[in-house]
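Participant: have a look at this fold, sequence not included:
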């Protein structure tokens, strides 16, 4: 009966499961109960439109989602699940849900055997008190219905239940959920995934009275290994067990060896360790084994999987620590294997070998990416069933064998980021009519197709980045009408783009033609019929002329490092509310910025650096509430910073260097732009004091205020820059993902990395991926006065400190040695005096030091780093001596030294030595000079 009920659901929407006999009418009592249920929910008009009282709608057995018994007329099935999935789009799924409460009238359906309300939203309400009702119910699906934990207490009254799905509800309050499940002794299929089930340290074992097999899914609940005893009594009956995405630790327990009926086991995304136990290889019924994303280790060698070689169809060991060689001939021993996932492990050795297979492999999916495999690719003839082949991110070399063309079932081909070489011709693709996804990026391949070649395939994704396609634009692309992603960046193309290319597919998501030498002017692209929200990267080419008018629905526009000229007023015509990335840097653009920033509510990156823009920043820049990066470096902008900029509190990167901005540095930068990581106002015309409010920038890592006319003291509060005491991370890249959006959901199509010029070791460097490593304070070339505050020495992770070219006085802080990570220190061209602190010798990473042109005195402290520096680091300090300074003191200085030395040596009161009438020297200075 249960199987018959399941088979009766003829469509995913549950449409019109009606009675076969025209003379059967539903029971009036049950009809009224259904109408009362309808009144308790809010619904899209189309979902329950057939439920009504019109003449043609009186028979509830004809209503959508309702099925009645042909014999008695009683309602036996109610299927009102939300037919949409998240794949159809989040908003569509949400808008199609029934909302409200479950009316107790539902309990009037005493003959109900099948109830599916999944995918609806009952807002945390209670399920009606069953109390003996619905005792014929065998199938109950309430997954993702937002019901309260109390539903489990009602389930205990459904003693005939065979199928129960409460997944994606919050059952965190059901503290005794194992005991409640024991009240349903005939369950054959239990799904409690992603329910926030509370951890039970000593759970009772489940009891099961059915003689049939049972499937259990408890994935996504953060359960620990203490859950295992729950399964002890039913171990031999379990046919399907999923404990994915929990917190299971240790090794795979021994009790699994008793699962003699097991067909599907999934323990992925846990913290399991050790080898795969050999007893799993002796459970000869297992068809699916998924242990992905754990810490499992060991080698994969012949004989490891025992009799599983005959039954296993799906093996997933993705993201573990398996090591050793991959023996491809061994794969052929798995006579039933269809899918093999071994990516992101530590497999090594040579991939190729001699294949003496008795019969062709049945593999349809082979995933070996992100290992350490080397050598050449194998002969693919034996893998004639392959649909998906992923071997990217390894160390493979040599040519791609032409036997690739034999894989007539192939749909996905990924060879990216290896060291493959040689020519790819149409022979490699002669039978690949089903190919849809191609990635050969970042190899040393030459893609050379005959001019008239017409491929058999229609590709959806084309990734040929840094393969050799040029010098001419590849004509075979004219045959491709369905691609969503095209990347032929760095392909050596030095041609104009033909007109036919701009007839782009309507579902385009990303287009990357960057890092070529393409020339010419771009056409007006506003008429493109793009249904999605694509991103476009044409940077690092030689395009010229005015900016093209772009489609309104672009998400990213990267046209950097070309020769575009003129104004950017055409951007206002784009008016793209979807625009996230706009990079026009390194062109010949000029004029003032148009006042239309209010169009771009989603803009996160604005890069106009290295152009010829002038004028003030429009006040509408304050409308960019999503902005994270603004780079206006090296233009001719002028005037004060607009106060509206303080609204942009998500700003992480702000580079206004090398312009003509003036006025005082606004205090609101520190008060409002609290997300700033990088701030450069270098080489402008700012004046006045450095506002102490900048010390509120707790996230700042790089602060460059150099080459202005700032005055006053260095703020004492710099020790409040707490990011300067946090260690830099090489993976901590300053940037943003940029997105494209299809009809379903948006997805990231790239990562925009901020780049900037930073002063380091006396030079300027353009930094990109390593920006996150630096902690820099650069206040050089201003008119700052006063002493260097000791507070600055508390910034323990500071890498660069540049205070040169100011009017600073006093001593170098004694605690300068606290700056253990300091690599570059420039205090030159000030008026500092006294000795160089001995603690400076503790700066073990210091490779650049400039203390020149001050009034420092005494002997240079001894330290490996200091004595290895060039003497020019100390030039202009007449009273310094010792290595690396090798020159002798001037003659007059030596005479005075000797004269004073005698006075000291002959005087018991040498410490009271009076000032010489012809000299302003003091005794302390003498001691400093007498080295």
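Facilitator: Received, thanks. As the structure is a prediction and not an experimental result, all values here were calculated from the model.
Participant: make it CA atoms for all contacts and neighbour counts henceforth
Facilitator: Fine.
Participant: ok, residue 257 - contacts?
Facilitator: 279-280, 282-283 (C-alpha atoms under 8 Å, 6 or more residues apart in numbering).
Participant: let's go with 10 Å and repeat that
Facilitator: 235-236, 277-283 (C-alpha atoms under 10 Å, 6 or more residues apart in numbering).
Participant: and what of residue 870?
Facilitator: Per C-alpha under 10 Å, 6+ apart, neighbours of residue 870: 848-850, 883-885.
Participant: surely residue 916 and residue 926 touch.
Facilitator: No: contact criterion C-alpha atoms under 10 Å: residue 916 and residue 926 do not qualify, at 11.6 Å.
Participant: and here's the other structure:
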């Protein structure tokens, strides 16, 4: 039992005992029908009770004795009514609805209206209407006029509105309980100060309106002993004062928003009176104050679920009366041995329950067998404990519950004789550690009720002998070890299990027949158990109370019956990865997770359209042979978070009713035969994180509203469809996008240049999503300890692959096999976290972006089958993670940059570029310049650079001058005539000059 529940139960029992003390012998709870009384009830009061009954709804007839022939006149013998033996006046009415341990009603609660006829009962001192259902009615004001009331209990009765201030008129009231009416509220506290006789006040789960702060401070009566204000919305401070000499002993302020300083200041006035303090789940941060250690009579302290850090105070050595201490789910970080040493100094003889789970405690658990002689519960789960459990390891013989889950404890499983606990240990949780070796003989654990060993490194064979003495065992969890069960077919276990958790324990190939003896379990997990058998018929009727059943990852076959009748109360059904066949079974109305993927179910899923509202949150029917159209009735499944119908033979259009799934996070419809345009109804699914419609026959343009209405998308896969149109700039509203796949469609136009908005792709080491999705998380769902790990089919390193567990690390853009044109936007270079870019099979032109070396995480780059030109950027040689490269079938030229990366790829990565050369292609001619990267030794040649600039300038100057002159000649006649005359005259001048020069040369060299 958790500390909070335990504290609530204890206080409830104490209050019940207080009720009896207050009413004395006039009210005996053990005599609901009562013995003969010396006085009959008064006629006036009998009529008032009859009138009161008329206003109530009593479906089960619990008030049938009221006015019956047997006791028609004597109301003192009616059920729930008590009278005074001396006067005959009605003094008590107890009509509370009995409930079980989970506060579920054992009969139909009373309803209707509370009649003011009760005002006729002038001597009524006890009124209990708790655990009934008054369906949002207000607490009647007239109750404030029942002046003789000493006990008023309206808890769990579904009242609403404001708590009436008239209750302040009940000055004789000793006990007031209006707790757990969450639709009630309190907007005034002054009336509480008038309850001068009040001993017990419980307003838990009745919110205090924020208008009460910060001015309101109310004096509570000095007579108050117990104050319960859990989940009231208390903000930072406590709005009550009590005289420090008052008798206050129990306070519960759990699940509020109180701060440590305000709590410490308030509590220090009661250091000598407080015996029980509940402060769990507030905003307490920092070191634990020494104040608590100075409360010498403190018996119970609950500080769980806060942000307390450091170590426990040294003053805790003084707590000699401490019985229960919960420090769970904080940030404490001291060695566990030191913490236990401080507590044991004075609380060693009194401490019974110690909860330390969910902190950062370290070191090894010491031998505490002699330090805590009364300890019954010790929970140190989910800390940082290490070491092994040595032979000297010892625990007190009184210990009944030990929790060490989620640490780093290693070594062999401890022998029971090491503990010396043969007859007492009932609960043992060593899950998720590093315990090795075979499972020892369990027969000494004869008192064991719950045994959790999952997630260790245990190995070996388990036989019937291991369990021969575990007659009281109710929960067995050996999951995720390397254990094999060697059990005979006719074994009759000595126990009746309620939870059977044997995932990954080999027990096949036959279906375990011994399960037939276990008819009362609510949870069964025999997944990955090596079973390759047909489910026997008896299995489907084995346990009518089953809530969780997991047969996944076996090779079980056979037909599955109608689960809506066989497993009507199930919340999790997981039959994934088996060989079940036949029609898909109907979905039980209460089921939350329904996973039947990777089987051979066929036919339609028209059964989904029933009149029943389902509470399904995760529905996975993927990888079957289902066909037909998707039924248009998702208004019955509005709780869906995950919908996966991928890899079937569904056809037609997606139904409009998908728009009712406003909480949907994950939608998988890939690899079917869906047609039509992008479904407009999805515009309402604003919570979507992943949408996968790949591998269908969708057509038309992708609507612009996707990029605004569905702006939370992380994964978008529309691959292998017939979508057309441009990629709009509004696409860049998807700030959280990690996978964007539009490959194998008919998209056209230019690639938008706004990719710098893709925040998640810019960050190198951050992934927005998670593999497992719960509320507000991405890529999966967790329901009743069942993980839904999402998946996506993408082209990765030139192959179509499905990715699951590493999905959150994928950061991919794939626009391949479309009709895109233009340059590759330079903005791609800012996507430093991108690991795969595929723009192949388009009509892209221009050059490879020079800043590609900034994409440091890139592992796969495919730009093949475009019309890219120019040289390969030198920076490409410095992408250290690049393992897949395809630049083939472009118009690239020049020498492949030198470096360790690019020369390691096959020549096919560069094929179809006639101007490329260099390793791994044939060597370049000497006149082809070498392209060197940043890391190569390289010195600039100033003369070469100047010469290059000179020639460029000369060519540009000549071209401009020449073409300017030619155009002018063409447009202006006078210039053209003058130019032709100039050419003619020049020709004559050149001819005459050459002739004269030639005559002179002949004369010069003629022999004399």
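Facilitator: Structure's in. What do you need? Keep in mind that what you see is a predicted model, and the values were worked out from it rather than measured.
Participant: give me the common contacts of residue 916 and residue 926 of structure 1.
Facilitator: residue 900.
Participant: those two: which is more packed in?
Facilitator: Taking other C-alpha atoms under 10 Å, residue 916 of structure 1 and residue 926 do not tie; residue 926 has more neighbours (18 against 11).
Participant: helix/strand/coil for that one?
Facilitator: helix (DSSP: H, G, I helix; E, B strand; the rest coil).
Participant: for the closest residue to it other than its chain neighbours, which three-state class applies?
Facilitator: Spatial nearest neighbour of residue 926 of structure 1, excluding adjacent residues (C-alpha to C-alpha, 6 or more residues apart in numbering): residue 897 at 7.1 Å. Assigned with three-state DSSP, residue 897 of structure 1 falls in the helix class.
Participant: so what's residue 897 of structure 1 up against?
Facilitator: Taking C-alpha under 10 Å, 6+ apart as the test, what residue 897 of structure 1 contacts is 891, 903, 926-927, 929-930.
Participant: that one maps to what in structure 2?
Facilitator: Following TM-score structural alignment, no counterpart is assigned to residue 897 of structure 1 within structure 2.
Participant: for the residue nearest to the spatial centre of structure 1, give me its contacts.
Facilitator: The C-alpha lying nearest the average C-alpha coordinate of structure 1 belongs to residue 737 (C-alpha atoms, centre = their mean; 7.2 Å). Residue 737 of structure 1 sits next to 580-581, 604, 747-753 when contact means C-alpha under 10 Å, 6+ apart.
Participant: so which of those wins on neighbours?
Facilitator: residue 581 (27 neighbours).
Participant: do I have it right that that residue meets residue 605?
Facilitator: Yes: with contacts defined as C-alpha under 10 Å, residue 581 of structure 1 counts as touching residue 605 at a distance of 4.8 Å.
Participant: sorry, back to before: what about structure 2, which of the contacts of residue 257 of structure 1 hold up?
Facilitator: Here is what carries over to structure 2 from the contacts of residue 257 of structure 1, by both residues aligned by TM-score structural alignment, their matches' C-alpha atoms under 10 Å: 235, 277-283.
Participant: now neighbour count, secondary structure and distance to residue 73 of structure 1 too, for the residues you listed, in JSON lines please.
Facilitator: Output for these, formatted as JSON lines (neighbours: other C-alpha atoms under 10 Å; DSSP: H, G, I helix; E, B strand; the rest coil; distance: C-alpha to C-alpha, whole Å):
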{"residue": "235", "neighbour count": "22", "secondary structure": "helix", "distance to residue 73 of structure 1": "41"}
{"residue": "277", "neighbour count": "16", "secondary structure": "coil", "distance to residue 73 of structure 1": "55"}
{"residue": "278", "neighbour count": "13", "secondary structure": "helix", "distance to residue 73 of structure 1": "56"}
{"residue": "279", "neighbour count": "15", "secondary structure": "helix", "distance to residue 73 of structure 1": "53"}
{"residue": "280", "neighbour count": "21", "secondary structure": "helix", "distance to residue 73 of structure 1": "50"}
{"residue": "281", "neighbour count": "19", "secondary structure": "helix", "distance to residue 73 of structure 1": "52"}
{"residue": "282", "neighbour count": "16", "secondary structure": "helix", "distance to residue 73 of structure 1": "51"}
{"residue": "283", "neighbour count": "22", "secondary structure": "coil", "distance to residue 73 of structure 1": "47"}
